[in-house]
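next input, structure requested:
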Amino acid sequence: MAAKAALLEKFKNRPDENDPAMQARMAERKAIAEARAEREKEREARRQAKLAKEAREKAELEAKKEAERQAREEEERRQAELRAAEEAERAALEIAEEAARKAKRDARYAARKARGRKIG
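You can find the predicted model right below:
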């Protein structure tokens, strides 16, 4: 009970809000709260700036990767076209060689036929 009475006595003896000491304490608390709020704003601004920088760097990295991927695909496409052209050229050369062999064979056959008619 004594503790309760001491607490009640402390509350009763508390200075009035208009007391200069109380006003000074309130002003000090207000200044501390304002400083805390200002630090929090600065911290949030730094965090937002960091997030923006990270997002910008990520976007730049993605753009670089995309450009590299497109360049790689373009090079692969160019190489594929080059291989296709070489293959088409090789096929055309093979067809021309086959036509030349056939023409030579036909010439031999015609010569053999021609010799056969003269004899007979």
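
drop to CA atoms for contacts and neighbour counts, all remaining ones
Fine.

just how off-centre is the longest helix seen in the chain within its chain?
Longest helix in the chain, counting residues (DSSP state H): helix 20-119. How far helix 20-119 lies from its chain's middle: 12 Å, per C-alpha atoms, centre = their mean, to the nearest Å.

any idea which residue sits dead centre in the protein?
Glu62 (2.2 Å; C-alpha atoms, centre = their mean).

and the gap between it and Arg69?
Between Glu62 and Arg69 the computed distance is 10 Å (C-alpha to C-alpha, to the nearest Å).

buried residues in stretch 14-27?
Buried residues in stretch 14-27, counted by 16 or more other C-alpha atoms under 10 Å: none are found.

next, the structure of the following sequence, for comparison with the previous one:
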Amino acid sequence: MAIYREKDIFERRNAANEAKKALLARFKAKPAADDPKVLARQEERRKILEARAIRDAEKQKLKQERLAREAAEKAAREAEEARLRAEAEAKAAEEARIRAAEEAERIANELSDEAARKAKRDARYAARKARVGRAPPGFSAR
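Prediction:
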């Protein structure tokens, strides 16, 4: 079994110095801005950004078209609902007019029936009054 040994302060300091030197060497090894590889990477990045901008513009255009289409469909739906509502209101108004006419006709019929009953009653009353002065049949008043 391996025995674990802690590093002392000197070893840690040396490791940190080595890491700093490696980082500095990597930084110094960085190519200059006019290096062909750097320029190629920048050009590739620019093309990617242009393609992304084109895709974003196309997405925006499609979104605007979709929103316009949905707005048109909503307007058509609302117009159809308004037309159906107007038809229903017209139908209800016509039914109400028909019911009112039927009610008026019923009331007129009741009034005419009542007038006919009254006329019959008045005729009976007049006939009875006309008979009052006469003797009933089979009765002689001497």
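
would you report the TM-score computed for these chains?
The pair, once superposed, lands on a TM-score of 0.91 when counted by TM-score structural alignment, normalised by the length of the first structure; 120 aligned residues with a C-alpha RMSD of 1.6 Å.

what about the aligned residue in the second structure for Lys104 of the first structure, neighbour count?
Matched by TM-score structural alignment, Lys104 of the first structure corresponds to Lys120 in the second structure. Neighbourhood size, Lys120 of the second structure [other C-alpha atoms under 10 Å]: 12.

so what secondary structure elements neighbour the longest helix of the first structure?
Where contact means 3 or more C-alpha pairs under 8 Å, 6 or more residues apart in numbering; DSSP states H and E, helix 20-119 of the first structure is not packed against any helix or strand.

what range in the first structure matches stretch 54-65 of the second structure?
Using TM-score structural alignment, stretch 54-65 of the second structure pairs with 38-49 in the first structure.

that stretch vs the second structure, mean deviation?
Averaged over the aligned pairs, stretch 38-49 of the first structure sits 1.2 Å from the second structure after superposition, using mean C-alpha distance after the TM-score superposition for the first structure.

the match of Lys104 of the first structure and Ala130 of the second structure, how far apart?
Lys120 of the second structure is 15 Å from Ala130 of the second structure, by C-alpha to C-alpha.

likewise for Arg41 of the second structure?
Distance, Arg41 of the second structure to Ala130 of the second structure, by C-alpha to C-alpha: 131 Å.

same deal with Lys47 of the second structure?
122 Å.

the corresponding residue of the second structure for Ala85 of the first structure - how many residues pack around it?
Counting by TM-score structural alignment, Ala85 of the first structure lines up with Ala101 in the second structure. Applying other C-alpha under 10 Å, we find 12 residues neighbouring Ala101 of the second structure.
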